[in-house]
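J.: Here is a sequence with its predicted model. Questions after.
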Amino acid sequence: MPTLHGMPPRAARLLLSAGLAMALVTGCTGDSGLDRTAGDPVTEEEAQVLSALLQRNQQRGGADFVVTAPYGDGELLTLTGAVDFRNEVGRAQVVTSFDDGRDDDVRTLFFTDEEVWVGDVPGLTDALAAGGVPAVTYLRRPVTLGSEDGAPLLLDVLTEVLLNLSARRADDPRAFLDGDYTWQGQRSIDSRLTTLFGVPGDRTVAVDAAEDVLTQFVTPLADGGFDVTVTLSGHGMRPIDLPAAEETAAAADHPDVAAALGI
């Protein structure tokens, strides 16, 4: 499982350097602005709770989420859905929007750390029916995180970033006292007061000042030229059922359809 100071080898191939480092202040996040200056290192008390933030997501079970990635000039990829951190599975509506007048591209996505299911794609059911596979609404394919033969798929990078915001065990609190973790003030996110922390790799974490749970994580993608923003809310159990086998076909069995529809 991932920790704050090291991601698993698969996640390391996401073009993310270092680890998914987080920050959290419990009990005193509401008044942590007293006698503090943005850029101050975290205190020993803060370091104690920094180490358990990803574990807290695991303990809560899941959350609702919005992930945004402005990956191109006038192009925005947005995932809105729910994640089950304990079972490493999620579902989302995926919207690609453009500012040049093109219609939004909208799809339904289910995902684990190994596979994705893509559905609600215009033309998918008809194309599969023409190939002798009727009543199928999802194509399933392996997660593509990049290799020597090709670059990672942005959609898969985003789901992997999300799934890695959870860990079974806490980190060593002493690791957060090296001066690289800083207090950055407070601001409101979706009408919730949050405490901001700067973490290694030009990342930012926002923590709910009332409930002490992760509210937002912002991270650059190396060589991507843009930031990915993950916003969590409604922390709690999120049971998610993957599409049934009879609704699903393997993309590898229908490469022409998958390629034509961008799956």
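T.: Perfect, thanks for sending it. Numbering: from 1, shown residues only.

J.: rest of the way, CA atoms for contacts and neighbours
T.: OK.

J.: Next, the buried residues of stretch 179-193.
T.: Neighbour counts over stretch 179-193 (16 or more other CA atoms under 10 Å) mark 181-187, 193 as buried.

J.: err, stretch 72-79, not the other one
T.: By neighbour count on 16+ other CA under 10 Å, the buried set for stretch 72-79 is 76-79.

J.: What segments of the stretch 1-150 of the chain are strands?
T.: Counting by DSSP state E, counting those that start in this stretch, the stretch 1-150 of the chain has strands at residues 40-41, 62-72, 75-84, 89-98, 105-112, 115-119, 138-142.

J.: One more to weigh against that first structure:
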Amino acid sequence: MSPTRRPLLPVAGVVLALLTGCSGDGGQRLAGDRVTVEEAAVLADVLLRNHEQGGADFVVTAPYGEGTVLTLTGEVDFAGATGRAQAVTTHGGERPDDARTLFFTANEVWFGDIPGLPDALTAAGLPEAAYVRRPLATGAESPLTDVLLRLVLNLSAEEADDPGAFRGEAYAWQGDRSIDGELTAVYASDSGWSVAVDRSSDLLVQFTTRLPGQEADVTVSLADHGPREIGVPAAEETVDGTAHPQVAATVGL
């Protein structure tokens, strides 16, 4: 494994009890049974397959706080490590939803369509701009949005993992289940993550994990795999948030 790559699914989650099925030799197979040789090969290739497909639509749901959920809905170009999304924070009806548009790469994130941003840009003498850009945070205290964007980008790799790594007792088949009408096989690690892989195409359909410090699972769902072309906002419509901290602060960035 290249030292610059991240392992298959690097953060913790909770394994759910799923359906049982039949083993390939006709015997009854139970949720929790070890991964077979064939399944290990599928798991070893699942991130590489995302990269080879080029991209996908995605939905990320991340509950946090009391009745609060952050949902990112968009598309990602895995090959080019670029994406865009609509970020919506719901507060359980206690106050209006917060929404904003995001563009992101492995290094930067752009924010737009934020209430108050046009006035802040005009006050700063930048009325022609529409987005504020800042570095994508990578530290332990990163904002949840940044953590989720990095999580989406990390569901891709230019090399396969070692199939033998999935043959130990730490990895198990958890059953088959239907997700959005597609039959998937679900696998889990005792370190916490679980994945659902399309039975017919071996493509990643869903990844579930728990982030450090959170009490609920984060779920990333992928669909419509295929090439994407995603351009980030042009320089002339973008303000550097580090160079204009008053604009960033006004809109809570």
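T.: Structure's in. What do you need? None of the values given here were measured: they were computed from a predicted structure.

J.: what's the TM between chain one and chain two?
T.: Remark: TM-score between the superposed chains equals 0.90 [TM-score structural alignment, normalised by the length of structure 2]; 241 aligned residues with a CA RMSD of 1.9 Å.

J.: Make CSV from the strands of the stretch 1-150 of structure 1 and add distance to V157 of structure 1 to it.
T.: Listed next are those as CSV, based on distance: least, CA to CA, whole Å:
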stretch, distance to V157 of structure 1
strand 40-41, 30
strand 62-72, 10
strand 75-84, 12
strand 89-98, 14
strand 105-112, 11
strand 115-119, 12
strand 138-142, 13
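
J.: Quick one: closest of those strands to T125 of structure 1.
T.: Of all the strands of the stretch 1-150 of structure 1, strand 138-142 sits nearest to T125 of structure 1, with 8.2 Å by CA to CA.

J.: Quick one: average offset of that closest one versus structure 2, please.
T.: Averaged over the aligned pairs, strand 138-142 of structure 1 sits 0.2 Å from structure 2 after superposition, using mean CA distance after the TM-score superposition for structure 1.

J.: ranges for the strands of the stretch 101-250 of structure 2?
T.: Counting by DSSP E, counting those that start in this stretch, the strands of the stretch 101-250 of structure 2 are 108-112, 131-135, 171-179, 182-189, 194-198, 204-209, 218-223, 238-240.

J.: quick one: which of the ones you listed is nearest D97 of structure 2?
T.: Nearest to D97 of structure 2 among those is strand 108-112; the distance by CA to CA comes to 15.6 Å.

J.: What's the average distance for that closest one when superposed on structure 1?
T.: Compared with structure 1 after fitting, strand 108-112 of structure 2 has a mean deviation of 0.3 Å; criterion: mean CA distance after the TM-score superposition for structure 1.

J.: Now that strand: buried residues?
T.: Buried positions in strand 108-112 of structure 2, judged by neighbour count with 16+ other CA under 10 Å: 109-112.

J.: Export those residues as JSON lines, with columns for distance to L203 of structure 2.
T.: Listed next are these as JSON lines, based on distance: CA to CA, whole Å:
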{"residue": "V109", "distance to L203 of structure 2": "27"}
{"residue": "W110", "distance to L203 of structure 2": "29"}
{"residue": "F111", "distance to L203 of structure 2": "30"}
{"residue": "G112", "distance to L203 of structure 2": "32"}
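
J.: Which position in structure 1 pairs with G54 of structure 2?
T.: When structure 1 is aligned by TM-score structural alignment, G54 of structure 2 is paired with G61.
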